[in-house]
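*Asks:* Sequence and predicted model, in that order:
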Amino acid sequence: MDALIDAAREIQSRAHVPYSEYRVGAALETADGEVFVGCNLENANYSNSLHAEEVAIAEAVKNGHREFTRLAVSSGRRDGVTPCGMCRQTLVEFANDDLVILCDEGDDDPPREYTLGELLPNTITEEMLK
């Protein structure tokens, strides 16, 4: 299995999911090969919850990284979960359309691979706001 998928699986154990019990882990690889992980953190007011991808991006950016090559996402169900629309838009802020996104489909299947551009075409960008 891909080491990035393994990192996304491993961080799931730290997820705080008392309501949905749906654990998600994300592992974000920087251009220089460093990996930052995140897990979902639920709140009783669901709109205040943090998604695994957001946490991983925040960790990487906080540590000075702005260029990314790959993101792996895994749920405890190994159901091929993809980043939600909000997380996709956040990724666009820091990554190009060619960012590889690996979605864990379990031990018997290779991860499904997408690019950010495939998952979120025609994004809102800084250029559009000018």
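*Replies:* Done, it's in.

*Asks:* can we go C-alpha only for contacts and neighbour counts from here?
*Replies:* Noted.

*Asks:* what's in contact with stretch 81-93?
*Replies:* Taking contacts as CA atoms under 8 Å, 6 or more residues apart in numbering, the residues outside stretch 81-93 that touch it are 51, 53-54, 57, 73-75, 103-104, 116, 119-120, 123-125.

*Asks:* again, only using 10 Å
*Replies:* Here stretch 81-93 makes contact (CA atoms under 10 Å, 6 or more residues apart in numbering) with 24, 26, 50-54, 57-58, 66, 68, 71-75, 95, 97, 99, 101-105, 112-114, 116-117, 119-120, 123-126.

*Asks:* Can I have the buried ones of the residues you listed as a PyMOL selection?
*Replies:* Of the contacts of stretch 81-93, the buried ones can be selected in PyMOL as follows, counting by 16 or more other CA atoms under 10 Å:
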select buried, resi 24+26+50+51+52+53+54+57+58+68+71+72+73+74+75+95+97+99+101+102+103+104+105+114+116+117+120
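
*Asks:* Filter the contacts of stretch 81-93 down to just the ones in strands.
*Replies:* Among the contacts of stretch 81-93, the members falling in strands (DSSP state E) are 24, 26, 68, 71-75, 101-103, 112-114.

*Asks:* And the residue nearest the centre of this structure?
*Replies:* With the centre of the chain defined as its mean C-alpha position, the nearest residue by CA atoms, centre = their mean is Glu53, 3.2 Å away.

*Asks:* also this one, for the comparison:
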Amino acid sequence: MTQPIAIETEQASALKLAKVAMQKAYVPYSGFSVGAVLVTQSGQFYSGCNVENAAYPEGTCAEAGAIAAMVNGGEQAIAALYVMGEGDVLVTPCGGCRQKIREFAPPSTPVHICSPDGIRQTLTIAELLPASFGPENLK
């Protein structure tokens, strides 16, 4: 049985993984690297980075990459998400990624918006995507 991860340990681990993912981003066109790490209900970590493409906008967002890694790892429940980017303005998930996150996370799920120096702000999915449409709407 997986033991719950202490919040301090979760945050430190997620921030480190997000920074590594951000540094691996493939961004030859925008030069704007983003790393994302999600923590599942079971306490596993999955990361992703943004990947651009010459056939713009056919790239992949960091959050989408982390979600794909989670699903490939056999999990489907996000407990928390960390999104890391540089700059003065908060680097929040795009609209499409907000909906992708919502597919696997309830509205109360925290999304930690980070810089390489740490968490800048924490918002819930409900704050990022109010009155969202989720899997429960189809039941």
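*Replies:* Yes, it's here. Remember, it's a predicted structure, so these values are computed and weren't measured experimentally.

*Asks:* before we move on, back to that, who's in contact with the equivalent of the residue nearest to the centre of structure 1 over in structure 2?
*Replies:* Glu53 of structure 1 maps onto Glu63 of structure 2 when the alignment is built from TM-score structural alignment. Residues near Glu63 of structure 2 by CA under 10 Å, 6+ apart: 34-38, 46-50, 69, 81-83, 93-94, 96-98, 100-101.

*Asks:* repeat that for 8 Å
*Replies:* Taking CA under 8 Å, 6+ apart as the criterion, Glu63 of structure 2 is in contact with Gly35, Ala36, Val37, Ser47, Gly48, Cys49, Asn50, Val83, Pro93, Cys97, Ile101.

*Asks:* roughly how far apart are it and Ala131 of structure 2?
*Replies:* The spacing between Glu63 of structure 2 and Ala131 of structure 2, counted by CA to CA, to the nearest Å, is 21 Å.

*Asks:* again, but for Gln76 of structure 2
*Replies:* Distance check for Gln76 of structure 2 against Ala131 of structure 2: by CA to CA, it reads 21 Å.

*Asks:* what's the answer for Gln11 of structure 2, then?
*Replies:* The span separating Gln11 of structure 2 from Ala131 of structure 2 equals 28 Å under the rule CA to CA.

*Asks:* Between those two, which is the more surrounded one?
*Replies:* Neighbour comparison, Gln11 of structure 2 and Ala131: the larger count goes to Gln11, with 19 against 10 (by other CA atoms under 10 Å).

*Asks:* hang on, that one in a strand?
*Replies:* No. Counting by DSSP: H, G, I helix; E, B strand; the rest coil, one finds Gln11 of structure 2 to be helix, located in no strand.

*Asks:* and Val37 of structure 1, what pairs with it in structure 2?
*Replies:* Using TM-score structural alignment, the equivalent of Val37 of structure 1 in structure 2 is Ser47.

*Asks:* quick one, what contacts that match?
*Replies:* By CA under 8 Å, 6+ apart, the contact set of Ser47 of structure 2 is Leu17, Ala18, Ala21, Gly35, Ala36, Val37, Leu38, Ala62, Glu63, Gly65, Ala66, Ala69.

*Asks:* and Thr40 of structure 2, how many neighbours does it have?
*Replies:* The criterion is other CA under 10 Å. On that basis, Thr40 of structure 2 has 19 neighbouring residues.
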